[in-house]
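Novice: here are the coordinates; sequence isn't available:
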């Protein structure tokens, strides 16, 4: 063993330690030697075991800082600088928790661009997975604070949550983001727990075969590289013998035209996999006066390379990120300018997603880019099969990204996940409850607050109604003690899997935190269905979290349906009576059940409380 001191990446410069708790500092040093830790004018000591492992506990630290911590073993010393003591929250889930501030700048660019708050810190756990056993430590990572350079890396949900909690309680906030885009809930379960769900066992067992995992990754990477190599070689728009199709000199007079944005479904482009080129002329009366301008192209399916006057201004490798390409204004000129998009369709039906912004932002003015574009197919290819994402498989990320955090004391957990379980939502309540129990057991800190986000409105292009079924299972998980659910049915969009309005999400989670973690007696949620009573040909609904009273945002309540014994739901009339809602329909004489906002993207949901918080979607039926 080398004569040095090795600590977890979590225990590093800029860290936030949990106040009023048992805080563990652990690592490896010199076997069988005494190790001393000095922090906040106190000294702690213990002896390393025969392997050099040590663990020191700091009890009930008061909030404050910054401080330095010194750890010494024999003649070796390590200093950790800029340490704060406050509240630490774990950010778990998939891409909507992962989503950085950088992806929300359509809404928050002006708000965050000069942000400076050294009391809010953020740590990103590196992506890793292990199917054999839990790992003792994470592979890397570092603490950053809110400043004009680093704020863009922060989880947007986490940032807006932390901002509110920090402002209200004047204590440092640490955020540990351990979220991975696309992961289903079972990926975050321990092997012991996941083994209770028989449908995951074959997948887990297969992933224990290292050769299978390695060969799959190698084969798919070769296939991916080969596909793109052949795409570029065959693409007529990139042919060296002609003027490239992204060039402003290229003559596109013989190309077809298409109105964008739109899906290619129902057009001659529907079945095309490969590259399709799009070109649009715009005219400027004068050169822009700004140093930089921004090209905004909604979101595109699947990948793109985008050019202005022959210069590539941006590219994106998959469908979900918004296309926001900033480039030097001197690329543009007075008169005619050419925007060219090389759209690469790998496995979906190509699309310029509708009802999103498509414009050239010149600062003083914005040029609308919707309308007629010219297009031509560069080359056709076979469908590119998707990767096997092993981080999505059961247990892997739990072992590598949750278990190694277990010694780091925390205040609570924020969770935003569920999208990847909508394909089969029917056992999500049991899986999600298992996640909560698993994580609480892992940290061994009792029933720490577990606050989660109910899925926002979104129209799943794969069809089905899995989103409303999953939301209902999220709602019913509120039965678990010390949990809270932020309702976000009004912050999404039918066409956006990653809604940018993460400020509302963070604020609503903060309300739950104030209630569950900080003991505030406040209205922390919109109305949540509690019970119902059949009154002849009507059903009366009762709610928790009514707050100051129920309100309808609009002329009348919408998105309520009702059914009789036949189980056929029809649109219903709904009226607020005191703290209840009474639902009926002339088509149903003997009602049995009511649903509210029961669709993937219920855009007319308008039941709120007077505090401005939306009601959760629900059904009064028993779960399947």
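Specialist: Arrived safely. All of these numbers come straight from a predicted model, not from anything done at the bench.
Novice: switch to C-alpha atoms for all contacts and neighbour counts from now on
Specialist: OK.
Novice: can you list the buried residues in stretch 135-155?
Specialist: 135-138, 142-147, 151-155 (16 or more other CA atoms under 10 Å).
Novice: please apply the same query to stretch 113-133.
Specialist: Neighbour count says stretch 113-133 has 118-133 buried, by 16+ other CA under 10 Å.
Novice: go on, stretch 206-222?
Specialist: 207, 216, 217, 220.
Novice: and stretch 605-619, by the same measure?
Specialist: Buried residues in stretch 605-619 (16+ other CA under 10 Å): 605-611, 613-619.
Novice: now those residues as JSON lines including secondary structure and distance to residue 409?
Specialist: Below are those laid out as JSON lines (DSSP: H, G, I helix; E, B strand; the rest coil; distance: CA to CA, whole Å):
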{"residue": "605", "secondary structure": "coil", "distance to residue 409": "40"}
{"residue": "606", "secondary structure": "coil", "distance to residue 409": "40"}
{"residue": "607", "secondary structure": "strand", "distance to residue 409": "39"}
{"residue": "608", "secondary structure": "strand", "distance to residue 409": "36"}
{"residue": "609", "secondary structure": "strand", "distance to residue 409": "36"}
{"residue": "610", "secondary structure": "coil", "distance to residue 409": "37"}
{"residue": "611", "secondary structure": "coil", "distance to residue 409": "34"}
{"residue": "613", "secondary structure": "coil", "distance to residue 409": "32"}
{"residue": "614", "secondary structure": "strand", "distance to residue 409": "33"}
{"residue": "615", "secondary structure": "coil", "distance to residue 409": "34"}
{"residue": "616", "secondary structure": "coil", "distance to residue 409": "32"}
{"residue": "617", "secondary structure": "coil", "distance to residue 409": "34"}
{"residue": "618", "secondary structure": "strand", "distance to residue 409": "35"}
{"residue": "619", "secondary structure": "strand", "distance to residue 409": "38"}
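Novice: please compare the first structure with the one that follows:
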């Protein structure tokens, strides 16, 4: 007998529906199941497939389920019935609590909630067939070290839903970092849309995939071997670099290894208190190995994770200490992300700043290292390997956070995304499956002011997808960080998902995503904009001055313009006769935008042509 690993100890099954317990065994086998007072049985078909429908169960537990035939036996213990949600998307949904633990540990350190559970699916792709069974993974509860593995956004949403509904919550975590929409739809959808057929055909060539992985893995390993070995030679520090900041001048195009060195002084009393010494090095583009007094204290192999290294106090000594960073720049534009923490924090709370001048040496100039081909990003692979094997699991709805990897083709996102929603509903045989999705957070890759608009265009495409029935979009542009692709405020995201869920799924309230401009009265030197809002408009700094409006004139020049609250649902924006376009929060990181509803939901971005 073979079953999917999603059926296991500690699982959460959807309440008040008939959940299938299924798998494969020998053809014609009698398969039996016991749950409580229910003794059920069936016979496997000619292919060995069997399915037993559990009786509809109220929320609660724990239950024990026993399943057996002559070939095998399973006992599922500690089974709960509650509401099950599928988590989908890319890294901002996948991002675990461990990533932001330094910010949330005081709040969550004592959490032990057996009623919130997650199954993290193995990240497996398949381009040749739709897989039937999951072969890895297990259910874990929001307790102790297992809590660290939870999707941060998923956990915060689940915690609010559990608190309000007082039922067990199960999360099926399918999100995979970096994935575009095309990875999450079937071959049939890919061929119908016609965008990625060539890519799909390449990926169906197993030998090509195998050879590509082998070649790129060897290329990457060779690059790293040379880069790391370069530090074995004598290093002469001939330059000074200021941290934080991106490299400029000749270093802007530099690719290869760099060594940086800085000294700091410790007093005797600094070393007398036991506890954890923390080294914060912001975010480094691209990778690093860090030493203090010649002893390695941490390393990170790619640019996005926060650099937080715990240092054993025995590494430090009274007087002058030395920190050395072996830095690796693989694709130009290296540096240290601005507005991050660069410091050593001692157990007693003393902060030693590491910002400012560092001695530096370019150690080994190297060739550009191309990105590897991440096959989990390719068309239909994860649909076949992860989603399809889940299709029999009954779910209450989907929480989805994705879009960063589609900004290169932002203008067709609504089409691809809507097709994906339809695909998932078809897969679960539920045409009204609730779908709550998060609009892109603000991000401008560490550059201010933000002038690029590809993320703004994708946000508008996400907004258009609200035409699908039984969906709800959650805004998050105001929860982003200009210098972090993975903003830390996942509690805010989870809270808004939970609010949307309370409305769309539980029908306890009406979700309001934010004030929306519904009417524009154009005058020669001003525009009056009427907003639809649930509560009176507010400005988050408490004044009546609204920031975030920009205009475009006939020459294409963009400039910031003044605006004020005129009434509880109206804003007056100052313009001149040359203005052709009026925009609000219309760039990749609209951090200056400050217009909210009284319920603290941000105004919806727009880009509006002047009405003659």
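Specialist: Happy to help now that I have it. For clarity, every value in this text was computed on a predicted model and none was experimentally measured.
Novice: superposing both, give me the TM-score.
Specialist: With the length set by TM-score structural alignment, normalised by the length of structure 2, the two chains reach a TM-score of 0.94; 601 aligned residues with a CA RMSD of 2.1 Å.
Novice: dump the buried residues of stretch 605-619 of structure 1 into a markdown table; add distance to residue 422 of structure 1 as well.
Specialist: Listed next are these as a markdown table, based on distance: CA to CA, whole Å:
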| residue | distance to residue 422 of structure 1 |
| --- | --- |
| 605 | 20 |
| 606 | 24 |
| 607 | 24 |
| 608 | 26 |
| 609 | 28 |
| 610 | 31 |
| 611 | 30 |
| 613 | 25 |
| 614 | 22 |
| 615 | 21 |
| 616 | 17 |
| 617 | 16 |
| 618 | 16 |
| 619 | 17 |
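Novice: which residues in structure 1 form helices?
Specialist: Using DSSP state H, the helices of structure 1 run over residues 95-98, 105-112, 156-169, 191-194, 201-207, 210-234, 396-401, 428-443, 466-476, 502-516.
Novice: among the ones you listed, which is nearest residue 47 of structure 1?
Specialist: helix 428-443 (24.1 Å; CA to CA).
Novice: just checking, what packs against the closest one?
Specialist: The contact analysis (3 or more CA pairs under 8 Å, 6 or more residues apart in numbering; DSSP states H and E) places helix 428-443 of structure 1 against helix 466-476.
Novice: what's the angle between the helix it packs on and helix 428-443?
Specialist: Relative orientation of helix 466-476 of structure 1 versus helix 428-443 (axes from the mean of the first three to the mean of the last three CA atoms, to 10 degrees): 50 degrees.
Novice: give me the range in structure 2 that helix 466-476 of structure 1 lines up against.
Specialist: Structural correspondence for helix 466-476 of structure 1: residues 454-464 of structure 2, per TM-score structural alignment.
Novice: now the matching stretch on structure 1. Mean distance?
Specialist: Once fitted to structure 1, stretch 454-464 of structure 2 is off its aligned match by 0.8 Å on average (mean CA distance after the TM-score superposition for structure 1).
Novice: repeat that for stretch 207-214 of structure 2.
Specialist: Looks like 0.9 Å for stretch 207-214 of structure 2 (mean CA distance after the TM-score superposition for structure 1).
Novice: what stretch of structure 1 does that stretch fall on?
Specialist: Aligning stretch 207-214 of structure 2 against structure 1 (TM-score structural alignment) gives residues 211-218.
Novice: likewise stretch 312-325 of structure 2?
Specialist: Going by TM-score structural alignment: stretch 312-325 of structure 2 matches residues 328-341.
Novice: please apply the same query to stretch 106-119 of structure 2.
Specialist: Going by TM-score structural alignment: stretch 106-119 of structure 2 matches residues 110-123.
Novice: ok, and what's touching the matching stretch?
Specialist: Stretch 110-123 of structure 1 is contacted from outside by 10, 14-16, 84, 141-148, 151, 154, 162-163, 166, 171-177, using CA atoms under 8 Å, 6 or more residues apart in numbering.
Novice: recalculate using a threshold of 6 Å.
Specialist: 142, 143, 144, 145, 146, 147, 148, 172, 173, 174, 175, 176 (CA atoms under 6 Å, 6 or more residues apart in numbering).
Novice: and the end-to-end length of that stretch?
Specialist: 24 Å (CA to CA, to the nearest Å).
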